[in-house]
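In: prediction below, plus the sequence it came from.
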Amino acid sequence: MKGLIIGGTHSGCGKTTVALSIISGLTRRGLTVQPFKAGPDYIDAGLHGLCAGRTSINLDQWMMERQMLLWSFQSGSAGADLSLVEGVMGLFDGGALTAGLSGILGLPVVLVIDASSMAESVGALVYGFKKYLEKTVGQDTPGLKGVILNRVSSERHLRMLKEAISEVDVLGYIPKDEVIKIEHRHLGLKTSEEMPLSVEQIERLSEIAERYIDLDRVLELSKDVRPLREVAPPVDSDVLRGLKVACARDRAFSFYYYDNLRLLALAGAELSFFSPLQDVEPPEADFYYIGGGYPELYAEGLSKNTSMVSAIRQLAEEGRPIYAECGGFMLLTKGIFHTDRKFYPMAGVFPFETEMTTKRVALGYREVLLKENCPIGIRGNTYRGHEFHYSRLRDKNIEMKNIYTTRDRWSETLSTGGFLYKNCLGSYVHLHFLSNPSGLIEALRSLVSSTS
């Protein structure tokens, strides 16, 4: 197996541009690249998929059990010529999320440096990152093997930078005028479903990689991978055979951890997908999964699709098992107040109204304890996930059964709820099913028994 991690000195240094360039360049050469994204970010992972033609997989050592992380990486890498992991934030930020992955997976690291405001001092920076990585994950791992310099202003600037770096290889650079603009909005870049990268831009990324990055040397360094012990799958392959799962997926709802869907499919569940924006009603299923996304951007279209929102409300009233998170939860509330104060009615399963704000309302890792049985688990189960949104509930004093005890990564109790109406569960927290695969599967097995 060949693999490497693209890390960065800090957020905004150019990791995504470099990662997309390498993925595009190697894919154009005819190689199969399997992309991964460190941390909980959905959007960068979607961009990887556009360039690689393979679904990118999130790897998160806080949300995922260690064995599940290893299984995800090993199974996801099957058939690939190179497995490329894009880091999150700086290499040691977030509790060393990216650096930790290099130790767990035994992968070499390539560091992206924003060189726009430095020259010879880059040598000290590289030296420090290399030594601190050794201290953090140990000297028996491949460690820092190379750097790629971003936003280089001239040939003279490049020469000064290269002369100052003696610890590792300089694998390439990107000039500051080589800008690939990807549109942003409040939760980050635009999603892959909205095609934020055109065919021409992907081609330009591959040209940048061929011209400015030593792709042959990148491939050579990626061989320096520590062998990993084979890890068993998290679930038996037929345990959910016969279970029909319907997932909402379109431009408004696209935030799913790929391993959540992989786990369901691996267990034998039959997955189907529907569009709350365009379809008349959901398909017939035993379990409905409505993920996050940008319902606020498509609120008018969702609200006007009265047959769909009515059908979802009817499913909830019938006690059908439904799990909705973040944007999916918003769809199940009474409606969405946009920043222009216009109100868009939604399914009305939950008695809350939501409203968009101009500031971030919540961001961070979450651990939830189930206080009652529900569609995704039984009382006492715990799951880990992530919360990030710019909307909020307008009236938190409305009486509604909350079955979550929610804590952050430092074990501080939070007010974020998991609301249960009959057999419909909604919350702002995005859960990663590999944080407790056995708990989820056991809950869903009861649905198989009840439908057989």
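Out: Cool, the structure landed.
In: hey, let's count contacts and neighbours off CA atoms from now on
Out: Will do.
In: what distance separates the strand or helix carrying residue 312 from the middle of the whole chain?
Out: Using DSSP states H and E, residue 312 sits within helix 306-317. Mean-position distance between helix 306-317 and its chain equals 29 Å (CA atoms, centre = their mean, to the nearest Å).
In: pull the residues that contact it.
Out: 276, 279-282, 302-303, 322, 332, 346-349, 421-424 (CA atoms under 8 Å, 6 or more residues apart in numbering).
In: my guess is residue 143 meets residue 130, correct?
Out: Yes. Counting by CA atoms under 8 Å, residue 143 does reach residue 130; the two are 7.1 Å apart.
In: more crowded one of the two?
Out: residue 143 (25 against 19; other CA atoms under 10 Å).
In: contact partners for that one?
Out: So residue 143 contacts 102, 107-109, 130, 133-134 (CA under 8 Å, 6+ apart).
In: make it 6 Å
Out: Under the criterion of CA atoms under 6 Å, 6 or more residues apart in numbering, the neighbours of residue 143 are 108-109.
In: now do the residue nearest to residue 274 when sequence neighbours are not counted against residue 281, distance only.
Out: Counting by CA to CA, 6 or more residues apart in numbering, residue 248 is the residue found nearest to residue 274 once chain neighbours are left out, at 5.0 Å. For residue 248, the distance to residue 281 equals 11 Å [CA to CA, to the nearest Å].
In: what about residue 170, distance to residue 213?
Out: 9 Å.
In: just name whatever secondary elements the next helix or strand after the helix holding residue 312 is in contact with.
Out: The C-terminal neighbour of helix 306-317 among helices and strands, as given by DSSP H and E, is strand 322-325. Here strand 322-325 touches strand 287-290, strand 424-427, going by 3 or more CA pairs under 6 Å, 6 or more residues apart in numbering; DSSP states H and E.
In: next secondary structure after strand 322-325?
Out: Sequence-wise, the next helix or strand downstream of strand 322-325 (DSSP H and E) is helix 327-331.
In: now for that following helix, which elements pack on it?
Out: Contact partners of helix 327-331 among helices and strands, from 3+ CA pairs under 6 Å, 6+ apart: strand 292-293.
In: take the one below as the second:
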Amino acid sequence: MSTVARCPALVIAACASGQGKTTVVAALARLHARRGRRVRVFKCGPDYLDPHWHRLASGASVEQLDLWMTGAQDCAARLHAAAYDADLILIEGVMGLFDGVDSVADLAGRFGIPVLAVIDAWAMGGTLGAIAHGLKAFRPGLPWAGVLANRVAGDRHAQLLQDGLRDGADWLGALPRLEGEGGGPLLPERHLGLVAAQELPDAMVRLDMAADALAATPLGQMDTAALQRFAVDFAPQAPAPVPPLLAGRTVAVARDAAFAFIYPANLQTLERLGARLAFFSPLAGERLPPCDAVWLPGGYPELHAEPIAANQGLQADLRAHAAAGKPLWAECGGMMALAESILLPDGRTLPLWGLLPGRVTLQRRLAGLGPQQLALPQGMLRGHTFHYSTFGCHAPVATRTARPGQGVAPDAGEAVYRLGSVQASYFHAWFASSPAATAALFGAGAA
């Protein structure tokens, strides 16, 4: 794949969170997948839950793009590879179009990908034109596709919105207010974000409802030829080389509804490091497979505390693994599962595996959010944090994460606890940001 790959692509962005980007991306992916097109979806920034819906809608794996966390070279390589295989690339933005350093607009501008602005127009009229004009003109030269109005009351409302645009060519249609069964949100939410698609038996019905609504818009009526107006040339970019530092080692990875926060790229990095991956499901009562190291990813252990604690065989296996001095890396929800107990908002205290001393307390407000980096002797791991719980852990704090551009400070960042060969933190790592540091977490170089 050493030549330029050309493929229609869109960055779906908004002026803020909560405008309906995820619904529009999932609807677009489902609509074109139903028409037999190969669709690849990417998500800007850290997110484990939206990709569940996009994977179901598109039928393909969903990866992250982030100029800081994953890096421009990694973004370029993934986009080029996708362009070779896909008929359409969709990229869901995060927050507002211009929010933060290395914003969605920066990504769109860097790769020349047109921006589709989704605007929640439920309580809006001609002001939509002002918002659209501002998004389009704020940064000169920004690649632009047009505007899609969301949660529109009807045809008359849609016409009012369209008439407010300075450039009529920007109008790509209007979506009505979409609801699930019982009048709730089409894509329901809980703390941390959307309910994962696989948890809802009617998830595909919901996606088809959104796709059907989109099919009635000018955007949804575009055929293969019309989509070429969004075609982008993606230059070749070889992935950064990864030394086989984990060759001959097996990494056991917990993976089920309680431990579902896994980036496909993290698994790819472990495999490129030479590791063999062995998956197991704590919720299914499975024991720890034979392995040299363990990864407990994040997820929702608080929703499954009782079956987690009931897997006494796995608990014993993890204790034996740690007693043998074998590495165990636990992220966020994975760390929570290692606590002695968890205090839920309803006042119940439930036992967990007890490998780390202390109790997790789940609260109703955010306790940590944002990009983080972890400096290890082998390199700098980039990643993020996002959690509603706190952990009164009595294990030693080996180090702490820091925000980008800042150093480690006492009582700042996320603690990295170390108890023997067990290391755990609320920090979610992007393994490809430092394969050498990742390999160290899983025992590379250990006797």
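Out: The structure has been received and is ready for your questions. Please read these numbers as outputs of a predicted model, since none were measured by experiment.
In: what's the TM-score here?
Out: For this chain pair, the superposition-based TM-score is 0.90 by TM-score structural alignment, normalised by the length of structure 2; 432 aligned residues with a CA RMSD of 2.3 Å.
In: which one in structure 2 is aligned with the residue nearest to residue 274 of structure 1?
Out: Aligned counterpart of residue 248 of structure 1 in structure 2: residue 254 (TM-score structural alignment).
In: what sits against that match?
Out: Residue 254 of structure 2 sits in contact with 279-281, 296, where contact means CA under 6 Å, 6+ apart.
In: please report how far it lies from residue 62 of structure 2.
Out: Distance from residue 254 of structure 2 to residue 62 of structure 2, by CA to CA: 20 Å.
In: what of residue 159 of structure 2?
Out: For residue 159 of structure 2, the distance to residue 62 of structure 2 equals 35 Å [CA to CA].
In: map residue 37 of structure 1 onto structure 2.
Out: Residue 37 of structure 1 maps onto residue 43 in structure 2, by TM-score structural alignment.
In: sorry, slip of the keys, the one I care about is residue 206 of structure 1.
Out: With TM-score structural alignment as the criterion, residue 206 of structure 1 matches residue 211.
In: excluding covalently adjacent residues, which one is nearest to that match?
Out: Using CA to CA, 6+ apart and skipping residues adjacent in sequence, the residue nearest residue 211 of structure 2 is residue 27, 4.4 Å away.
In: excluding chain neighbours, what is closest to the residue positioned nearest the centre of structure 2?
Out: Nearest residue to the geometric centre of structure 2 (CA atoms, centre = their mean): residue 47, 2.1 Å. Nearest-residue entry for residue 47 of structure 2: residue 64, 7.9 Å, with adjacent residues in sequence omitted and distances by CA to CA, 6+ apart.
In: alignment lookup: that neighbour to structure 1.
Out: By TM-score structural alignment, residue 64 of structure 2 lines up with residue 58 in structure 1.
In: ok, now residue 310 of structure 2?
Out: For residue 310 of structure 2, the residue aligned by TM-score structural alignment is residue 304.
In: could you check how many residues crowd around its match?
Out: Residues within reach of residue 304 of structure 1, counting by other CA under 10 Å, total 14.
In: swap in residue 337 of structure 1?
Out: Applying other CA under 10 Å, we find 20 residues neighbouring residue 337 of structure 1.
In: what are the ranges of the strands in the stretch 251-400 of structure 2?
Out: Listed in chain order, the strands of the stretch 251-400 of structure 2 (DSSP state E, counting those that start in this stretch) span 276-280, 293-296, 328-331, 341-343, 349-351, 358-362, 368-376, 379-387, 389-393, 397-400.
In: next, the most far-flung residue of structure 2 relative to its centre: secondary structure please.
Out: Centroid-distance maximum for structure 2: residue 156 at 36.9 Å, with CA atoms, centre = their mean. The three-state assignment at residue 156 of structure 2 reads helix, by DSSP: H, G, I helix; E, B strand; the rest coil.
In: residue contacts, residue 420 of structure 1?
Out: Applying CA under 6 Å, 6+ apart to residue 420 of structure 1 gives the contacts residue 401.
In: one step back: burial measure for the residue nearest to residue 211 of structure 2, as a count.
Out: Residues lying near residue 27 of structure 2 (other CA under 10 Å) number 27.
In: tell me the secondary structure at it.
Out: Criterion first, three-state DSSP; result for residue 27 of structure 2: helix.
In: show me what it aligns to in structure 1.
Out: Aligning on TM-score structural alignment places residue 27 of structure 2 opposite residue 21 in structure 1.
In: for that match, give me its contacts.
Out: Applying CA under 6 Å, 6+ apart to residue 21 of structure 1 gives the contacts 205-206, 209.
In: mind listing what residue 150 of structure 2 touches?
Out: Counting by CA under 6 Å, 6+ apart, residue 150 of structure 2 touches 119-121, 174-175.
In: go on, residue 65 of structure 2?
Out: Counting by CA under 6 Å, 6+ apart, residue 65 of structure 2 has contacts 44, 75.
In: surely residue 69 of structure 1 is within a helix?
Out: Yes. Assessed with three-state DSSP, residue 69 of structure 1 lies in a helix.
In: and it, how far from residue 236 of structure 1?
Out: 17 Å.
In: more neighbours: which of these two?
Out: Comparing residue 69 of structure 1 with residue 236 by other CA under 10 Å, the one with more neighbours is residue 69, at 23 against 13.
In: what's the match for the more buried one in structure 2?
Out: So residue 69 of structure 1 corresponds to residue 75, using TM-score structural alignment.
In: follow-up on the earlier one: mind checking how far the match of residue 310 of structure 2 is from residue 294 of structure 1?
Out: Taken as CA to CA, the span from residue 304 of structure 1 to residue 294 of structure 1 is 16 Å.
In: one more: residue 258 of structure 1?
Out: Distance from residue 258 of structure 1 to residue 294 of structure 1, counting by CA to CA: 18 Å.
In: looking at the two, which has the bigger crowd around it?
Out: Taking other CA under 10 Å, residue 258 of structure 1 and residue 294 do not tie; residue 294 has more neighbours (22 against 16).
In: what lines up with the more buried one in structure 2?
Out: Using TM-score structural alignment, residue 294 of structure 1 pairs with residue 300 in structure 2.
In: pull the contacting residues for the aligned partner of residue 332 of structure 1 in structure 2.
Out: By TM-score structural alignment, residue 332 of structure 1 lines up with residue 338 in structure 2. Contacts of residue 338 of structure 2 were listed using CA under 6 Å, 6+ apart, and they are 353-356.
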